[in-house]
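J.: No sequence on hand, only this structure:
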């Protein structure tokens, strides 16, 4: 394995959702620990599933991994980090300031800015504070899907510049004293990320066009951040062993053609490949054999009778949307489960019926334009662009602040340069998109799960704040949660794959939605082998294993399940 040779102390694993970042990161951590290194594995993904893969319950502190000596792991939980951040900021003033002032401080520190900067602080300390990771021979980061990761990696530079240029001593988080104390640590983080002797960035991809394009885009943006020590890992390589299995032949050809047309941006990178496995790499024993070339062979298993539940009719779902002629459809789920493909398919079918449809995305790593292909009549394709939304937000806020004196305006302009502003601006754009769905159907391809949940958390906190203050755009914001909770207006589809981790993460997402008072319209199980005739041993083994997860969905998670067969282009 090229990327495992001459490794520096810090490794980052990133890439498009669902390509196997966590599996590869965990397998690398296990391999190095078994070789005698003391390893710390860190997940920065708000929707982390490292616990399940390592079969160990983790927290925000290093936890010893079951059955692997020398291996420790932790999850950076944004909510827990934010709670700790608030406590640290407010505690010195308890008993000093009035309770009303403390309550106001807590309210100010309850938004998306605090979530982001708190998680960022935890990440930066693990990356740059040698005392925090002292005693570990190696630190491995399993990161969130690409868009969130790029934002995370850009934050050290962004915050360093913001603190250095700030002249008012204030930010969206209040006084800058705490941030100033961290400036040296932020600068150190930038240095480590850019030093190939200290950090290696491992780009994980699948052998398909979409994942490779995303990897190429990520590689270019990382180079702009000064991160040059990049290695490419192609996960899930498949070789057919049955020449009569059309699905197997198509799957092998798909991988071969995608790699032969690899984007130029990736051509200079060292490349490693990992074979497709019949079994999901969950558990220590599976991780130990993850890098073996024989993992592509079908697992030996006893013959068993298996049944699968009946699929609901997605055409009837689309018929219901067409009859209503208004509202939103949201596709949600773990990265790489086909949210974009499902969103594009629904939008195109509605547009083909003559209905006015908008297709948009909240994903920072948006690739909906690539997936939609040629735009048909009645279909408008948009994207919530963070750069444009930040500029729109700043202009609107400054226009509403014409009454401020020079000092007040300077303070406000300083505040609007904060890296935290992006979350607020994107939230407003999301609210506006939902608000404008009264006279057309809007299909929203959302970011991978963790980012989406943060967005919905923002919706709740802003809803409360707007009710108190009566801000501009209050109708869009206050109407957001009631609309998301209205099943006649909002149809949320949880997308997944017939595999352990995507199904279990989808179940967690459904619980989070329930806490916000939102009920999904159903589950979409994408790229399933179950409806297909396959004879290749590896594919037969994988199809049998799908039955367990399909039955789990039907019996425990949802009364409505739409089963979509594997397609070469991911679309129906």
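T.: Done, it's in. Predicted, not measured: the structure shown is a model, and the values here were computed from it. Numbering: from 1, shown residues only.
J.: okay, CA-based contacts and neighbour counts for the rest of this
T.: Will do.
J.: Check which helix or strand residue 200 maps to.
T.: strand 199-205 (DSSP states H and E).
J.: Against which helices or strands is that strand packed?
T.: The contact analysis (3 or more Cα pairs under 8 Å, 6 or more residues apart in numbering; DSSP states H and E) places strand 199-205 against strand 10-14, helix 209-224, strand 230-237.
J.: same thing but 10 Å
T.: Here strand 199-205 touches strand 10-14, helix 21-34, strand 138-142, helix 177-194, helix 209-224, strand 230-237, strand 271-275, going by 3 or more Cα pairs under 10 Å, 6 or more residues apart in numbering; DSSP states H and E.
J.: Second structure follows, compare the two:
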């Protein structure tokens, strides 16, 4: 459908930035690009700034923040910057001067406000800015590839003058994701020059990586629009993992192919305007130099039959029905996980399963109401199942207006501009949506509430600290409603609440889910169950390409089962989406 992606024919700039939602294949595509360019004789530096980086796994070597040569590739060097450590130093640089001078609760709030994903991204930006600004480093390489680019939100925030002042010292809305950049204030000019490099089409190419899935394509479109809005226009779209053919007598293979084709035929208009390239869906794991070399060669890596002949053996994992039985004693159930792993489907299946056990259930979601309505469209709801949908756009706008209205009397125009951009951070949506969820729970009586998409531990700690901060300083504008105050303690009560983490049996979704679990534990919330969704390993596919991928899933299934989850269940990849109450009920029997 699209031109095959081959960096040796396309790369015209010294800097390449790869970006995209988790699990789309940024790292493998960046690594394969680096190997291909190095094999062509270019001297290449590959840099990861991803806090959940698996660069060392893909290259099969240990990495540090100092560039070192990649074995078997003469011209390739790689380093793995640690944005978490950079964020720790950044946090201490900002908060340290206030220790002993401000109340402990205020210092704790400042620390938590600087513990989110956006702060890690700022710190990562600082790390690769140091590389770009180092003239000796630049002169040493023909091409520098960055695995994970900053979002438009972060770049816009860096451009605001107030971001470089002690904003947190003077005012806060009690739910800030980023806080001030005063700890890096001396680098303002350096950051400005770096943003100009990103915007220069002669120096930088932004590679948006997506999968042929509707949610992934929509995310790529959002990122593209956001980055174009700040002048980063030299973009290409790489559609990763496109299945080239299907096996006609294999329902899994045929459905897999058709789903991809459906997604590829529904591109947003603006995204179609970009140069679009595709990378094939391959049967082998994209780890190791030789496998990476095959990716752009238009050759098929021979299947190793002995490696896949065990994939149809019975998997000794629990089923969704086992999870539902365990949840029957709970009052509040959250499904959590990164976008695209199937949280809404799992939440719907849990709700239906619990109704079938005789419970009254309320299912609420942040997906557009039409999606939930479509899932249950062909049936009238069971009388014991009620459904609601929260529109995140509406509740976020309402929350922003509330915060800005309260802050408008205290801040000048620059301060308001900074606060407005800070409110565009991911934590703002989590907080606003959680407040809406809390209202639903507060109104529910004698029923189990199943909530699709929950806030991270960081956001929950922000809500907690906002209460403490309000007690210490009247200038806080981040009021926490009584419904939220009542719900927070209930979430920590494992007799009443259960968090179900949903993932796919792939590297990035599992690693990000593990990080999410650690985040929740910081907030004293212990997830008990993991669900591995859409597993090819659990199917009976005969397609050799899918069989290879199914075999690659086994290591991640074992990691979830034996290392990460107290209990785990698996759902096989299904040939078609279940629509309607009766069909959704079939998930319980898989």
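T.: Great, that's in hand. Everything numeric in this text was worked out from a predicted model, so none of it was measured.
J.: Kindly provide the TM-score of these chains.
T.: TM-score for the superposed chains, counting by TM-score structural alignment, normalised by the length of the first structure: 0.79, backed by 541 aligned residues with a Cα RMSD of 4.1 Å.
J.: hmm, back to that, in JSON lines: the helices and strands packed on strand 199-205 of the first structure, plus mean neighbour count.
T.: Formatted as JSON lines, those follow (neighbours: other Cα atoms under 10 Å):
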{"stretch": "strand 10-14", "mean neighbour count": "23"}
{"stretch": "helix 21-34", "mean neighbour count": "24"}
{"stretch": "strand 138-142", "mean neighbour count": "23"}
{"stretch": "helix 177-194", "mean neighbour count": "19"}
{"stretch": "helix 209-224", "mean neighbour count": "19"}
{"stretch": "strand 230-237", "mean neighbour count": "22"}
{"stretch": "strand 271-275", "mean neighbour count": "18"}
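J.: Quick check: which of those is nearest to residue 445 of the first structure?
T.: With Cα to Cα as the criterion, residue 445 of the first structure lies closest to helix 209-224 of these, at 15.4 Å.
J.: what helices or strands is that closest one leaning on?
T.: Secondary-structure packing of helix 209-224 of the first structure (3+ Cα pairs under 10 Å, 6+ apart): helix 146-165, helix 177-194, strand 199-205, strand 230-237, helix 246-260, helix 368-372.
J.: want to try a markdown table for these, with distance to residue 49 of the first structure as columns?
T.: As requested, those are exported to a markdown table (distance: least, Cα to Cα, whole Å):
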| stretch | distance to residue 49 of the first structure |
| --- | --- |
| helix 146-165 | 16 |
| helix 177-194 | 25 |
| strand 199-205 | 17 |
| strand 230-237 | 18 |
| helix 246-260 | 26 |
| helix 368-372 | 25 |
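J.: Which one of these lies nearest to residue 503 of the first structure?
T.: For residue 503 of the first structure, the closest of those is strand 230-237, at 19.0 Å, according to Cα to Cα.
J.: equivalent range in the second structure for the closest one?
T.: Under the alignment (TM-score structural alignment), strand 230-237 of the first structure falls on residues 235-242 in the second structure.
J.: and that stretch, how far from the first structure on average?
T.: After superposition onto the first structure, stretch 235-242 of the second structure sits on average 1.6 Å from its aligned residues (mean Cα distance after the TM-score superposition for the first structure).
J.: Just the buried positions in the strand holding residue 200 of the first structure, please.
T.: The neighbour-count check on strand 199-205 of the first structure (16 or more other Cα atoms under 10 Å) flags 199-205 as buried.
J.: which bit of the second structure covers that strand?
T.: So strand 199-205 of the first structure sits over residues 204-210 in the second structure, by TM-score structural alignment.
J.: what angle do the strand holding residue 200 of the first structure and strand 138-142 make?
T.: 30 degrees (axes from the mean of the first three to the mean of the last three Cα atoms, to 10 degrees).
J.: picking that back up, looking at the helices and strands packed on helix 209-224 of the first structure, which is closest to residue 110 of the first structure?
T.: The closest of these to residue 110 of the first structure is helix 177-194. By Cα to Cα, the value is 16.9 Å.
J.: the strands in the stretch 401-550 of the first structure, which residues?
T.: 441-445, 490-496, 522-528 (DSSP state E, counting those that start in this stretch).
J.: Mind giving me the packing neighbours of the first one?
T.: Here strand 441-445 of the first structure touches helix 314-324, strand 327-332, helix 339-352, strand 357-361, strand 379-381, helix 421-435, strand 490-496, going by 3+ Cα pairs under 10 Å, 6+ apart.
J.: One more pass at 8 Å, please.
T.: Judged by 3+ Cα pairs under 8 Å, 6+ apart, the packing partners of strand 441-445 of the first structure are strand 327-332, helix 339-352, strand 357-361.
J.: Out of the ones you listed, which gets nearest to residue 230 of the first structure?
T.: The nearest among those, by Cα to Cα, is helix 339-352 at 27.0 Å.
J.: re the thing from before, identify, out of the strands of the stretch 401-550 of the first structure, the most deeply packed stretch.
T.: Of all those, strand 441-445 has the most neighbours on average by mean count of other Cα atoms under 10 Å, namely a mean of 28.
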